Each structure stands twice: as C-alpha cells, then as structure tokens.
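Build me a model from this:
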Amino acid sequence: MTDENPKQQQALLEEIEQAKAEWEQKTLQPILDKYGVRRDEFNLSDGAPVDLLYGPQDTAELDYLDDLGFPGQYPFTRGIQPTMYRGRLWTMRQYAGFGTAAESNQRYKYLLDQGTTGLSVAFDLPTQMGFDSDSPRAQGEVGKVGVAIDSIADMETLFDEIPLDKVSTSMTINSTAAILLSLYIAVGEQQGVDASKLRGTIQNDLLKEYIARGTYIYPPRASMRIITDIFGFCKDEVPRWNTISISGYHIREAGSTAAQEVGFTLANGIAYVESALESGLDIDNFAGRLSFFFNVHNNFLEEVAKFRAARRLWARIVKERFGAKKERSMRLRFHSQTAGSTLTAQQPKVNVVRVALQALASVLGGTQSLHTNSWDEALSLPNEDAVRLALRTQQVIAHESGVADFIDPLAGSYAVESLTDRIEEEARAYIERIDDLGGAVAGIEKGFQQSEIQEAAYQAQLRQERGEDIIVGVNEFQTGHQPPEDLLRVDEKVERSQVERLREFKASRAQDDVDKARAALKKAAEGSDNLMPHILNAVKKKVTLGEISDTLREVFGEYVERVVL
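So this is what the prediction gives:
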C-alpha cells in the first residue's frame, strides 16, 4: 500500500472493496451469465486456484521497505544488484558435453564462437557415479548423457586451447564434485593459471540427489563432510569459485510444485550452512560463495514470483537464523535452466516457444545465469543447430525485447506480489516441517521430501489425464507423431575408444605413486583431515576418478535408497 496512516489505508481499502462489489454486480455478472468462462477453475502448479482478479486488498499487508526495498539491498526481493541487467547481462550458458573429451572440446569452442559467455559441462553417468569407463558398471553408458572424464588426461583434452582464466565454467557434478574440481585446478596449473583466478561453479549438491535424482555414492553424512571440506579448501585456495549450486532444478523435474522447489532447496541450503558452521567456518566467510540453481517452468507469473520469493526468504534466513552481518552473505545468486520435463517428443518444434517463455520468466525474475534447453532434447542430445537456436533465444531477449532495460519491471503487480507472498509463506512452512523432523538430512532419511514430491507429481499427472492442464500436442492439439531425422546419436565406438585410451593412460603411470596417493587419501578419510588436498594430489599423480571414488567407498560405504511408498 502507500505511506498513509492505517485509518486512511483502511478507508481506501473499504472504498475499493465497495467499488469492486459494484463492478462484480453491474459489469462482471452480466457477462458471466451470458458467456460464462473457459473452464470452472484456473490453477497454479500445485492445483491452487488463481483468483479472478487481484487488487490492493491482496497486497494490503505489504510493507515496501521491509518486503521489497530497492535492488541490491536487503531483502533483495527486487534483485541482488542495484543496476541488474543495465550494468551487466546474465551469463548465457549452454549445457554441453557428450562422447569423448575431444568431441566436447569442439562443441565448447563452437559455443564460445557463437556468443556463449560461460561453459556448462555435462558429464556421463559413469563419471557422475564414480566409475571409470572400463568398469563393468559403466558398460553401455560411456559418453551417452555427457562427456566421459576418467583422468587428468581427459580433463586436459576437454579444455584444450580454452584459457581457464578467461572463462567461467559450471560443472554439473555432485558425488564426484571434489574430484572434478581438483582436475580443473590441476589443468589450470598446467596452463599457468593460479587456482585463485579460476571462476566457476560445481553443483556439489548431494542432498537433492537423495531427494530427487539418484546420482549419489556415499551415505548423506559422509557426503556432507566432503562438501564442507570443499567449502573450507576453496575459501583460501579458490576464493572466486562457487563451491555449491544448491539445486531445486531436479526437485522440480521430479514433479514438485513451485513452493516445494523453494522450500526443499532452501532447507538443503540451511543444512549445508549448519554443517559448515559445525566444522568451524564463519557464516560471513563462506555464505557469499553459495549459489542456487532453479528450474523455470511454464506458469509464467508464478515462476517470476518464485524467484523473488526465494531471494527474500533466503536473505531473511541467513540474517535472522544465522546472524550474518555482511549483505553479500544474504544475497541469493542463482542459475536457472528451462524445464526439461516440459519438453515434448510430440511436435518437438513447439518446444522453442516453451523455452522462450521460460527464459523470459527467468530474466524477469532476476537470474544471474541462464541455460536454455534445445528443442530436440526430449528425443536426443541436442544437435548444433538446435543449440544455436537455444542460445539465440537468450540473445533476442537480451538485445531485442527491451526487458533487460528495466529492473524488476513486474514489481508492484498485484498478482505478482500476491504470488510472491504466497510462495514465500508456503516454502517457509515446508522448512518449518523439515526443522521439526530434525533437518534436511533427517527428513531425507525418513522419506519426507520424496513422499511430498511424489504426491505432487501424481496429482499433476491426474490433472493432465483429466484434461484440466492442457499440454499442447500431448493431450490437446495432437497430430501424427513423426520424429525428426537430424537427431544427434552417440556412436557406440565412443565407448571402445574411451576404454582404450584409459588403458593406455593407466599403463603409462608410476604405480608406486598411485598407490601412495590412494593410501594417503584413505588415511585422511579415516581421520578428520580436509580431503581436498589429498584428492588434488591424487589426480596429479594420475589416480583415476574411479580409483579415488573406490578409495572413499572403502571408508564411507555406499548409500542404499530408502523406498518411499
């Protein structure tokens, strides 16, 4: 509302309510009687109804300075930078990686030539799960959903002729994040780039793996130790690196609502902060390097509001719950990616429209970094033409739409502010329920988050099957389905050639150095030393990713998923 006194505000609201009642009777009702509406109910992502009309009564409790404020100031609802995109555009990333390191290196160079401003590395499943390409567990999966990285030799090839002091690199990796970061640091050293100059992000978010995705190796509490070791190491050695990207993306892909995505993601963030504090770190020494990763779904205004709510809620949590003093610690910086789960194999070119709308919602929500999916990703890894079009989508929004010239242009919208408040309130309620269970790790062990997401996904599927939620080309506006012919396929020869290179690499090593490095790592894992220096030493001594993971498996064991019904 305004700065009028409470009596004036109340009188104004009553006047508006009276006028609204008159409008409903004289203007709205005759039209409803004559024509009706398209359907009985309009809903948000969780099935909650969208009100017929939003107005001042929906934002009557909003305090501008406390709830909105100004860009770059607490609680950061309106953005974390005073100038937002007037000062600098968001980082345009394209998630890429397939086959061998050499093939992916060529794709990265192509993307950089096309105007990509940051690399985003996709790894194959064996790399994500801590298996070398020659492991029986890797058979049939090498290079399929990302690039295969077994050793420092692969990492050298992946970034060949790409100056690591000039690019920002995001690596979507979790269970083996400490190993991939160590490989990146080692390759930087070979290029003459000091670790202090490296910029980028590792996802490193294991809690969401237990909740929604499944690429975990060790039990949760062992994983938390590795994560906090990375925090402590990077604070001094790699200060410009974002040590974790706390991810709601996969939680949403698994079927959560917008409020669940925010609530579960920030609850995980709380767990990481608490673990770091318990290890002796100071909140203002590491919180500023935390980053987040969110999905961008189809409900346009709800998604814009979701990002604003997440920023405000996280700022309040870090200040009020953890006592941070620096505003930098309270800023929720986030990368966003358009929703893979909304891409359809039916009429796949329509995905171009979905991605454009989702990307625009992300920009209007104040993202710091954005990846736009390619239209063909419901069918295969993206081909070069599809990747280029996805990148051009961001560039058109940035340079032609005009929206980047405005800072938080939807602020003040009755609908957007009401949705922002609603999502913050619901997300906070989820966090309180998780606190009552003993925190995010305890909640995961009891199956709470998994169960909530499963129910939300089930209800969404029912709405689609009943035709309440229309998916163009799937349950309405259907045509005969003919898959495109220009899809990217990873040749089966990729696996054979990768395994052969790995065998040659292992044969060229000094085995005594490998054994000593693994023994030192095992001893550190059995004790309380920070693991990062030992992992970094191991990759330099040519210990492979699978061997490092196996060494840690010997100490920590492997996690067995709790079945939630």
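
From here on, just use CA atoms for contacts and neighbour counts.
Will do.

For residue 460, list the residues it contacts.
Residues in contact with residue 460 (CA atoms under 8 Å, 6 or more residues apart in numbering) are 45-47, 255.

got the buried residues for the host helix or strand of residue 521?
Residue 521 belongs to helix 511-526 when elements are defined using DSSP states H and E. Along helix 511-526, the positions that meet the burial threshold by neighbour count (16 or more other CA atoms under 10 Å) are 514, 517-518, 520-525.

Residue 167 and residue 93: what is the separation?
For residue 167, the distance to residue 93 (CA to CA, to the nearest Å) stands at 11 Å.

Which of these two has more residues huddled nearby?
For residue 167 versus residue 93, the count of surrounding residues by other CA atoms under 10 Å is larger for residue 93: 27 against 16.

what about the more buried one, which SS state?
In the three-state summary, residue 93 is assigned as strand, counting by DSSP: H, G, I helix; E, B strand; the rest coil.

Quick one: residues contacting it.
Taking CA under 8 Å, 6+ apart as the criterion, residue 93 is in contact with 116-120, 369-372.

Look up how far residue 238 lies from it.
21 Å.

do the same with residue 452
37 Å.

The two: who's more crowded?
residue 238 (21 against 15).

Show me the strands in the protein, by range?
When secondary structure is read from DSSP state E, the chain shows strands at 91-96, 118-122, 168-172, 199-202, 241-242, 244-247, 290-296, 334-338, 369-371.

highest average neighbour count across those?
Scoring these by mean neighbour count under mean count of other CA atoms under 10 Å gives strand 244-247 as the most buried, with a mean of 27.

And that one, what does it pack against?
strand 199-202, helix 258-278, strand 290-296 (3 or more CA pairs under 8 Å, 6 or more residues apart in numbering; DSSP states H and E).

Residue 564 against residue 452, yeah?
No: with contact defined as CA atoms under 8 Å, residue 564 does not count as touching residue 452 (10.1 Å).

thinking again about what came up before, grab the two from the contacts of residue 460 that are most spread out in space.
Greatest spatial distance in those: 47 and 255, 12.8 Å, computed using CA to CA.

who's more crowded, the two?
Remark: of residue 47 and residue 255, residue 255 carries more neighbours, 24 against 16, as counted by other CA under 10 Å.

Now do the contacts for the nearest residue to the more buried one once chain neighbours are set aside.
Computed as CA to CA, 6 or more residues apart in numbering, the closest residue to residue 255 that is not its neighbour in sequence is residue 457, at 4.2 Å. Taking CA under 8 Å, 6+ apart as the definition of contact, the neighbours of residue 457 are 254-256.

if you set the cut-off to 10 Å instead, what comes out?
Residues touching residue 457, when contacts are defined by CA atoms under 10 Å, 6 or more residues apart in numbering, comprise 46, 252-257, 451, 463.

Adding distance to residue 207 as columns, could you present the residues you listed in a markdown table?
Formatted as a markdown table, those follow (distance: CA to CA, whole Å):
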| residue | distance to residue 207 |
| --- | --- |
| 46 | 23 |
| 252 | 14 |
| 253 | 15 |
| 254 | 14 |
| 255 | 16 |
| 256 | 15 |
| 257 | 18 |
| 451 | 15 |
| 463 | 29 |
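
now the other sequence, so there's something to compare against:
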Amino acid sequence: MFDERALEKIKKSKEEWEQGTLAKSLAKFPERKKVFTTISGTPVERLYTPLEVAGLDYDRDLGYPGTFPFTRGVQPTMYRGRFWTMRQYAGFGSAKETNARYRYLLEQGQTGLSVAFDLPTQAGYDSDHPLSMGEVGKVGVAIDSIDDMRVLFDQIPLDKVTTSMTINAPATVLLAMYLAIAEEQGVPFDKVGGTVQNDVLKEIICRGQYIYPPKPTMRLTVDLIEYCFKHVPRWNTISISGYHIREAGSTAAQEMAFTIADGIAYVQACMDRGLAVDSFAPRLSFFFNAFTNVLEEVAKFRAGRRTWARIMKERFGAKDPRSMMMRYHVQTGGVTLTAQQPLNNIVRVALQAYAAALGGCQSLHTNSYDEALCLPTQQAVTVALRTQQIVAEESGATDTIDPLAGCYYVEAMTDRIEKEIDDYIQKIDAMGGTLTAIEQGYIQKEIQNSAYQFQKEIESNERIYVGINKYTMKEEPPTNLLKVDMKVGEIESEKIKRLRAERDPERWKKALDRLREVSQTDENVMPAVIEAVKARATIGEICDVWREIFGEYRPKEFV
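Below is the predicted model of the structure:
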C-alpha cells in the first residue's frame, strides 16, 4: 500500500520523533511499565505506523465485504442492512419456567432464542437417573422427552423464530425433538431455522460433556449434517466452538486456531462420507468468545475469517463463496465476570459486545452482570439485552462496514494472529490431524500453559483486574439472587414416571429396536431418532442405546 520511498521517509521521520519528542517526554514521564501486552500476552508496540503493515495487499488480504477472503465481513452491507441476531442464552428449572423467560425476552426485542440445557440433559441422562441428583434444572432447562420440548416452545412459532441449542453429544436427540415439535405446529422442515452446537471435539478438549468415543461421535455428527442439508436446509448443522476453549484459558490466537482445526476435522469427515464440500459447508457455523481487549478481539475475528476462507478454497476446493464464509455467533466472556463488584461486569460486557460488533458477528449473546453469582435474574438479563441494543442503535459501530480496517495496529494484529493460527494448523497437520493432536494431549496442554500464565500474571499484579487485585472494596453479601427450586428434580422425575405409564409401549419398543438396528449399520440415524422421540422415548433411553453399542469415552490423563 506504500511504495519503498514513502516507507523510507516514514522510517526516518519515526526515528527523528523517537530521538527527539519521545525521548524528552520519557525523561520526564516514564511509561507505566516496560512491556505492554494484550490479554493474550501478545506484545503491544508503543506506536504503529505503515511500517508494520508494509506487506499488506488490499485486494489479497482485505478485499470487500461479502467477497473472498471475507476479512471485512461476510455480508456486503453488514449491519447497514440488518443487525446481528440478538440471542440471549437462557434456560433454568423446568420447561415451563424457561418458556416464560423466552416469551419475556421476545417481548423485550430479542430476535432469536438460545437454549441452555441442564447438565443431565447435556450428558444424555434423564432427570430421574441417580447421576442427575442435585443437577436437574440447575444450569439450564431439563428436557427429558418431547413432552418437555412441547412446553418449552409453547406459543412460540418455529417458522418465525430461529433457535440455537447448546447441545453436543445428544445433539441428534434434541434436534429430533425440535423437528417433531415443528411438525406438530405445521411448520415444514424447510422453514425451520436455527443452530445446534453438535461439536464434541471441543468437549473432549476442554469442557467434558462427551459421552461416546471420538469415532462414533463423529459418525453421529456427520449423520446430523447430512440429514439437515437434505431435509432442513436453513439449519446450521454445527457450531464449531472456540468459546469454551477461550473460557478454559487459551489465548485469542489459540481459540481461533484450535477451533479452525476442529472445523478441518469435521469438513474432512463429511467429505470422507462422500458429501460434496459445497453441499454442506454453507451451513457450517462457528461460536467464539469476546474478551475485554477490544482491538485484539476485532483482529482475532478478522484473522479467523481470512484463514477459514483460504482453507476452504485452497485445501478443500470449495467453489461456492458461502462455503468459505466464517459465519459465527459470539458470547461475551463468562470467565471474565467477577463476583466482586458485579456491576462492573456491565462495563466489561459492553466492551465485549462492542468488540463483537466491530468484528462483524452474525449473532450475539451478552452475559448478565450477576452470572458469577447465580443464574441471571430478569433485571440482569434485561440489562444484558439492552446492552446489545444500545451498541446496535447508539454506538455508531453499525453505520459503516469494518470501521477499523486500515488501522495500523488492527491490521498488524490481524496479520500476527493469522500467522499464529497458520503455525498451529501446520503443527497439528504434522501430528496427523486434530484427533491425533487431541489424543496426544497437545491442544489441551497448550491451553493449560496459557491459562497458567494468565493466572500467574494476575496473582503477581502484572495484569490488573479491577475489583480483584486493584480497586478492591468491602462489600455486603449479594441479595435477590435467582435460585432454582431443588424440588424441580422431584417434579421432573414424577413427569417421567407418568410418561412411561401413559405412552404406547409397543410403539416405544419398536422405535428403540429400530434405532439400535440402524446404529449398527452405516445408515443415517436421524430418521430413527425422530421416530423414537415421537414414540416418547426419553433422552436417557435413546442415549443408552448408543452407550450399549458404542461404549463410553474415557480420555487419557496427561501430565
């Protein structure tokens, strides 16, 4: 973008500035610290000039919104056309309680739903299972059967609202329930829109909500992708997740690199099944975190889009531009929230939402300020939604596309993160791919090392955390926290008991037998799962069929 003569002139004038104006200032007013870094530990230079982006080629590296390599966004007009989907992640207690929260949020201007399931549901256990005791409805809604799903979406038209479901190992079961409810509402599958997370690789890496070994898990994942591209064309079949990788302690570059590595594994698995890349890739989606260092986050999103576009085009031979688009949902950083001075979290979330908007997300969840203490209260979740709306309507960030493009710092950071991503992908490829890297513990160890370094910096006061290691104060114990009634477990268990007594036992048995038969072949399991949920088989009963066939995964311990 700059010729050699111009760059030489800038280099000379910068040296003069450093030796003159800067040197005099530093003699009187030394800088706060010797080394400045981002949250991820990346060094930040005192000043960025065209010298740091001398190799930038506009057409090659940036281009235009809606065109390869999508650095500047995946839509030609971005938010000048419409805002991102405002999708507050919500779920607690019973389906009835959660339905009331969903309807409240929709009334307040939310434009999409995002379902949080409780831990038993995520692990494929019914609410009356011994391992579910004390966890039913605690961190999400308890969904045992199609009956619960029916209540969850009562009076919510599934052809008008898109729904994101954060569910992984049992993703096929929950999607089957959702499709069955849509059918009951008279909504054809081609009118149903939304996303299912369906990303078990990241569960194995860092989150722990896996059930089956990697190989059968990948089979179920691909079955869902294959079924949806044929029958549910508006459904995003997987949300390849970096969010939890970042929550576990990764840097911004590691979050993007390991998520893209997982994406490569899923694309390869689909192609190994015989699916043409351009048949399924346009419905792949991603899920990322947003931390408080706004400029690093913006650079991360831009670098990720550019990297994914090039991988899909050059590595997998995609021809459809939609296959090269990294479309993603963002959630603000849960791990950044503090129980101390919780109102400070409103500011953190606002900055993180601003970063997501400047970075070009397609969907956004803003955390509630009280989430370090409890499930969000109605007041807190309203403030979180209003935060999105203020960023969208008042900040000006949505009026022009990719507003930080050309900023020397942001472009230099984008290039730096892209290089880190490429380096990690090359290392993982050299090991034999993502599954091998996970099995060897490489990715887990990289995240653990970063998490340790970050914590060490906080404890030594090298990194300031307001309210934690600086600007602390005495506080009264918090009040008015949302608490889930522990009786919800008993209530859900009674509901399951009634369901088992009322359902057609012959239809139920036939459906599970069919599922067991199909699961031992190469046939796609989705039609059998849909029939099983219609026969009122529970999530635990369906997942137990697969536990019996596939076994349960026990990862290696790494030191």
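
one step back: need the residues touching each of residue 47 and residue 255 of structure 1.
Going by CA under 10 Å, 6+ apart, residues that sit against residue 47 of structure 1 and also against residue 255 are 456, 459-460.

what do we get in structure 1 for residue 498 of structure 2?
Aligned against structure 1 by TM-score structural alignment, residue 498 of structure 2 finds its counterpart in residue 504.

For ChimeraX, what selects the buried ones among the contacts of residue 457 of structure 1?
The buried subset of these, as determined by 16+ other CA under 10 Å, is captured in ChimeraX by this line:
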select :46,252,253,254,255,256,257,451
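
So which of the contacts of residue 457 of structure 1 are in helices?
Within these, membership in helices is found for 252-253, 451, 463, as judged by DSSP state H.

From the residues you listed, pick the one nearest residue 129 of structure 1.
Of all those, residue 253 has the smallest distance to residue 129 of structure 1: 19.7 Å, by CA to CA.

how near is the aligned residue in structure 2 for the closest one to residue 287 of structure 2?
Under the alignment (TM-score structural alignment), residue 253 of structure 1 pairs with residue 247 of structure 2. Per CA to CA, residue 247 of structure 2 is found 12 Å from residue 287 of structure 2.

And for residue 332 of structure 2?
Computed as CA to CA, the residue 332 of structure 2 to residue 287 of structure 2 distance reads 11 Å.

before we move on, back to that, need the nearest residue in space to the match of residue 253 of structure 1, chain neighbours excluded.
Closest residue to residue 247 of structure 2 in three dimensions, ignoring its sequence neighbours and counting by CA to CA, 6+ apart: residue 335, at 5.7 Å.

Now do the same for that neighbour: its match in structure 1.
In structure 1, the residue paired with residue 335 of structure 2 is residue 341, using TM-score structural alignment.

Now for its match: which residues touch it?
Remark: with contacts taken as CA under 10 Å, 6+ apart, residue 341 of structure 1 is in contact with 250, 252-255, 295, 297, 377-378.

Next: residue 403 of structure 1.
Taking CA under 10 Å, 6+ apart as the test, what residue 403 of structure 1 contacts is 85, 360, 363-364, 397, 409.

Let me have those residues in TSV, extended by neighbour count and distance to residue 224 of structure 1.
Conversion of the contacts of residue 403 of structure 1 to TSV gives the following (neighbours: other CA atoms under 10 Å; distance: CA to CA, whole Å):
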residue	neighbour count	distance to residue 224 of structure 1
85	20	35
360	22	35
363	24	32
364	25	34
397	17	39
409	13	39
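
Export the contacts of residue 341 of structure 1 as a markdown table, with columns for distance to residue 76 of structure 1.
Compiled in a markdown table, the contacts of residue 341 of structure 1 are given as follows (distance: CA to CA, whole Å):
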| residue | distance to residue 76 of structure 1 |
| --- | --- |
| 250 | 25 |
| 252 | 23 |
| 253 | 26 |
| 254 | 28 |
| 255 | 28 |
| 295 | 19 |
| 297 | 22 |
| 377 | 34 |
| 378 | 35 |
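
Max pairwise distance over those: which two?
Pairwise across the contacts of residue 341 of structure 1, and taking CA to CA, the largest span is found between 255 and 377, at 18.3 Å.

I'd say residue 169 of structure 2 and residue 221 touch.
Yes: with contact taken as CA atoms under 10 Å, residue 169 of structure 2 and residue 221 are classed as touching, separated by 8.5 Å.

Between the two, which contacts overlap?
Any residue near both residue 169 of structure 2 and residue 221 by CA under 10 Å, 6+ apart counts here, and that gives 197-200.

So which of these is the closest to residue 263 of structure 2?
Taking CA to CA as the measure, residue 263 of structure 2 lies nearest residue 199 of these, at 9.3 Å.

which residues sit in contact with that closest one?
With CA under 10 Å, 6+ apart, residue 199 of structure 2 has these contacts: 166-169, 171, 210, 217-218, 221, 237-241, 262-263, 266, 286.

What of residue 117 of structure 2?
By CA under 10 Å, 6+ apart, the residues touching residue 117 of structure 2 are 89-93, 95, 123, 136-143, 165-167.

let's see it at 8 Å
91-92, 137, 139-143, 166-167.

Same check on residue 441 of structure 1?
The contact partners of residue 441 of structure 1, by CA under 8 Å, 6+ apart, come to 207, 220-221, 271.

pretty sure residue 200 of structure 2 contacts residue 213?
No: counting by CA under 8 Å, residue 200 of structure 2 does not reach residue 213; the two are 9.9 Å apart.

who's more crowded, those two?
residue 200 (27 against 17).

What's the more buried one aligned with over in structure 1?
Under the alignment (TM-score structural alignment), residue 200 of structure 2 maps onto residue 206.

What sits closest to its match if chain neighbours are left out?
What sits nearest to residue 206 of structure 1 in space, not counting adjacent residues and going by CA to CA, 6+ apart, is residue 174, at 5.9 Å.

gap between that neighbour and residue 333 of structure 1?
Counting by CA to CA, the gap from residue 174 of structure 1 to residue 333 of structure 1 is 19 Å.

Neighbour count: these two, which is higher?
Set side by side, residue 174 of structure 1 and residue 333 give different neighbour counts by other CA under 10 Å, the larger being at residue 174 (26 against 21).

how close does the more buried one sit to residue 22 of structure 1?
From residue 174 of structure 1 across to residue 22 of structure 1, the span is 57 Å (CA to CA).

Check residue 408 of structure 1 too.
33 Å.

Which of the two has more residues huddled nearby?
Each of residue 408 of structure 1 and residue 22 has its neighbours counted (other CA under 10 Å); residue 408 has more, 22 against 12.
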